[in-house]
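Student: Pasting a predicted model and its sequence here:
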Amino acid sequence: MKYLLSILLVAMIATASFAQSPMRLAVAGLSHGHVGWAFNRSDKKDAVLVGVYEPNQELVDRFASKYKLDKKLFYSDLNKMLDETKPEAVSAFGPINEHITIVRACAPRKINVMVEKPLATTFADAKEIQSLALKNNIQVLTNYETSWYASNQYVNDLYTAGKLGEIRKVMVNDGHQGPKEIGVGKEFFEILTDPVKNGAGALTDFGCYGANLMTWLMKGERPISVTAVAHQNKPDIYKNVDDEASIVLQYPKAQCIIQASWNWTFARKDMEVYGTKGYAIAVDPTTIRERLQDKAPEEKKKIDPRPAPYTDPFSVLSDVVQGRLKLDKNDLYGLPVNVTVVEILEAARKSAKSGKTVTL
């Protein structure tokens, strides 16, 4: 009996130890402006960096110096890095149109992937990514800052609980003064202003937030039509892409207006949801304005931030990959919602170019 208990105790300790092992993480690309987050996590123990793929030697030298990284971590060949470092997950920080290349390399090797928003630049690529993920039983997550906003979760909870009634109108406003105006790095600027690498300008960069949030609120339902207007207010700076875009998503009984801009006076990411019983506005990550049926004046609330792991995308990735967290079917990070996001963005580009509404 004692022998059996000893075996069980050893097994339990081994299981607990395995569950706490940090996720083996590799980074693919260093040109995206948000990649620094991957190297600024010394306080977190849920992931260990095992490799970095980047063909641009100038970027490699810069990051190795800035973050005091061993040059042995760096590879100029993606497949070689994956085979030699054997990561559990890869986080992609390159051009959006290269996300498909990363997934094509990772999926057959059963390596999970997290990309920066949006999932892809074309609907065809998005569908292929989804097919590869399903075929190879891997996770492909899409990282959005607004997924971490407690305010957005609060508004969705109100709606799910029936307190807002049926959604009739949603307005999502996202953007800033412009990539050049806020001083993004040259490599990231080159991506954002390339219609192939980024898909479009502000329409892609910030239009994706509204498409992501609305598809989530609508529990995965696709709009019946997409109408968009895009414009260049600053063609001297943004020669090849739009810097201003408005997108209207029409549903059978609801409408969403997405305002994506590189012309806002100040940076903003907010959402307004109007239903048949009330409205709720996510002003910032932790501020709500709401007015519900039979409640007189509008109420303003300050709420707590989301708890861990929802404070760090790599913590969420680690928990999902290692089985501690299961995403909802229509999670903001998940494939079903984000494939639809790319479908919406592609329709918006077509609408803006043709001047006509695109029916899905």
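Tutor: Done, it's in. Numbers count the residues shown, from 1 in each chain.
Student: switch to C-alpha atoms for all contacts and neighbour counts from now on
Tutor: Will do.
Student: Near Lys353, how many other residues are there?
Tutor: When neighbours are defined as other C-alpha atoms under 10 Å, Lys353 has 12 of them.
Student: how close does it sit to Arg324?
Tutor: According to C-alpha to C-alpha, to the nearest Å, Lys353 stands 44 Å off from Arg324.
Student: Ok, Cys106 next?
Tutor: 22 Å.
Student: Those two: which has the busier surroundings?
Tutor: For Cys106 and Arg324, the more surrounded residue by other C-alpha under 10 Å is Cys106, and the numbers stand at 25 against 11.
Student: The more buried one in helix, strand or coil?
Tutor: Recorded secondary structure, Cys106: helix (DSSP: H, G, I helix; E, B strand; the rest coil).
Student: Name the nearest residue to it, sequence neighbours excluded.
Tutor: Nearest residue to Cys106 in three dimensions, chain neighbours excluded: Asn112, at 6.9 Å (C-alpha to C-alpha, 6 or more residues apart in numbering).
Student: for the one you found, what are its contacts?
Tutor: 88-90, 106, 138-140, 321 (C-alpha atoms under 8 Å, 6 or more residues apart in numbering).
Student: Presented hereafter is structure B, for comparison with structure A:
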Amino acid sequence: MKLSLLLRTALLSFAAFLGFSLSASGRQAPLKVALAGLSHDHVYLLMQHYKKGEVAIVGIVESDPVLVEKFKKTYHLADTLFYKDLSVLLRNRKPEVVMAFGPNVAHLSVVEACAPLHVNVMVEKPLATTVKDAERIVSLAKQHHIYVLTDYETSWYASNQAVYKQVSANEIGEVRKMVAHDGHQGPKEIGCSPQFLSWLTDPKKNGAGALFDFGCYGANLMTWLMNGSAPEAVYAVTRQIKPTIYPNVDDDATIVLDYPAATGIIEASWNWPYNIKDWEVFGKNGYLQAVDPDQLRARKNGEMNYTIEKLPAPAQPYRDYVAYVSAVVRGQLDPGNDLSSLQNNLIVVKILAAARQSAREGRKIYLK
């Protein structure tokens, strides 16, 4: 009995040394998370992980009393979990990661609070609203040796991962063109919460309208497929198709990315008749389309018809952001140039900022 206890203690200590966190059952313990903001509607996906016991919420920062009461009541959260200031929370709680679910413009302040205390951060896409903020985030992460990860829904699509693997294996030859379609009917039209809508349609808090909200997906995927290389130039056109609904921001954007041997086209909109997130890649010898999360459409040279493959769910930790973030912050995975990595997402912000400038000035913007 004593030998078994000693052995178990040794194993747990060794696992902790390696960066693993184990529960009493031997499974990985829930990820200890603090939430910076509740106004981004993607927080409700995180709360599903909480209900399943996959994350342990150690603290929440939110100043809106309506949201505070809503989350307390809906998810049976104790009053003691709630704070009005992130610095105060971090003095009292020890999360493995702070997840930011507030305005995009607030991402830098979250990192500024967390980095000196060596607390990792995850933000919802995009990383920042300006290149200056993004570069400051990168600098803080490097200085204090923390991870700052960016979450995109499309990172966990089996179809996107299959496209990347086939292109990397040279199955369709050199990439010539990429096209990403990302959008829906509009945030108000699909019923986004008032708190989310208030900053999503604010050009300073969001960065732009559909240009930032949906343009970031294509920029993220294309940077990944181009092995972390930025385009040489960016050209964009934005429109206000529904100015009475979205008077302060664009609601439709088309972005063209110039690479040395390829072209990327990003179509982002709040004006489509249905939700869409797909990705087409044209190679010298074939074509691939990530139709939706689990369908891959393909056609190779000499073939008369397309094939459509239904894909299984990705292997962990690439199935969802909780598993991925857990693996990274616990030392089991190096993000490298992954879709969530800082390296990738700094380039994404540079693309979006150049697209915003291009649309405003009506000219192509060359990246340094």
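Tutor: Looks like it arrived, so ask away. Keep in mind that what you see is a predicted model, and the values were worked out from it rather than measured.
Student: Structure 2: which residue goes with the residue nearest to Cys106 of structure 1?
Tutor: Correspondence of Asn112 of structure 1 to structure 2, assessed by TM-score structural alignment: Asn120.
Student: Relative to Arg8 of structure 2, how far out is the residue nearest to Leu12 of structure 2 when sequence neighbours are not counted?
Tutor: In space, and not counting its chain neighbours, Leu12 of structure 2 is closest to Leu22: 7.1 Å by C-alpha to C-alpha, 6+ apart. Distance, Leu22 of structure 2 to Arg8 of structure 2, by C-alpha to C-alpha: 11 Å.
Student: same deal with Lys2 of structure 2?
Tutor: In terms of C-alpha to C-alpha, Lys2 of structure 2 sits 10 Å off from Arg8 of structure 2.
Student: out of the two, which sits in the busier spot?
Tutor: Higher neighbour count among Lys2 of structure 2 and Arg8: Arg8, with 14 against 7, using other C-alpha under 10 Å.
Student: Let me know the secondary structure of that one.
Tutor: Classified using three-state DSSP, Arg8 of structure 2 is helix.
Student: and the equivalent of Lys310 of structure 2 over in structure 1, how far is that from Ala282 of structure 1?
Tutor: If you follow Lys310 of structure 2 across to structure 1 using TM-score structural alignment, you land on Lys302. Distance, Lys302 of structure 1 to Ala282 of structure 1, by C-alpha to C-alpha: 10 Å.
Student: The longest helix anywhere in structure 1 vs structure 2, average distance?
Tutor: When structure 1 is parsed with DSSP state H, its longest helix is helix 335-354. Helix 335-354 of structure 1, aligned to structure 2 and superposed, deviates on average by 0.3 Å (mean C-alpha distance after the TM-score superposition for structure 1).
Student: For that helix, buried residues please.
Tutor: 335-352 (16 or more other C-alpha atoms under 10 Å).
Student: what about Leu3 of structure 2, which helix or strand?
Tutor: In the assignment (DSSP states H and E), Leu3 of structure 2 maps to helix 2-18.
Student: Just give me how far that helix sits from the chain centre.
Tutor: Here the centre of helix 2-18 of structure 2 is set off from its chain's centre by 36 Å, with C-alpha atoms, centre = their mean, to the nearest Å.
Student: now swap in stretch 178-187 of structure 1 and tell me
Tutor: 20 Å.
Student: Start and end of it, how far apart?
Tutor: Per C-alpha to C-alpha, the first residue of stretch 178-187 of structure 1 is 15 Å away from its last.
Student: Any buried residues in it, and which?
Tutor: Buried residues in stretch 178-187 of structure 1 (16+ other C-alpha under 10 Å): 178-179, 184.
Student: which one of the residues you listed is nearest Gln232 of structure 1?
Tutor: Closest approach between the buried residues of stretch 178-187 of structure 1 and Gln232 of structure 1, by C-alpha to C-alpha: Gly178, at 11.7 Å.
Student: follow-up on the earlier one: which two of the contacts of Asn112 of structure 1 lie the greatest distance from each other?
Tutor: Cys106 and Val321 (13.8 Å).
Student: and Glu166 of structure 1, what pairs with it in structure 2?
Tutor: That one, Glu166 of structure 1, aligns with Glu174 by TM-score structural alignment.
Student: so what's the residue positioned nearest the centre of structure 2 closest to, chain neighbours aside?
Tutor: In structure 2, the centroid-proximal residue (C-alpha atoms, centre = their mean) is Asp151; its distance is 2.0 Å. Once flanking residues are discounted, Asp151 of structure 2 sits nearest to Glu124: 4.9 Å by C-alpha to C-alpha, 6+ apart.
Student: what do you get for Arg306 of structure 1?
Tutor: Ala150 (5.2 Å).
Student: give me every residue that touches the one you found.
Tutor: So Ala150 of structure 1 contacts 285-286, 303-306 (C-alpha under 8 Å, 6+ apart).
Student: For it, give its distance to Ile288 of structure 1.
Tutor: Where Ile288 of structure 1 is concerned, Ala150 of structure 1 sits at a distance of 9 Å (C-alpha to C-alpha).
Student: I'd say the residue nearest to the centre of structure 2 and Leu342 touch.
Tutor: No: the criterion here is C-alpha atoms under 8 Å, and Asp151 of structure 2 misses it with Leu342 at 11.0 Å.
Student: okay, and the common contacts of these two?
Tutor: By C-alpha under 8 Å, 6+ apart, Asp151 of structure 2 and Leu342 have no common neighbours.
Student: Fine by me, we can end here.
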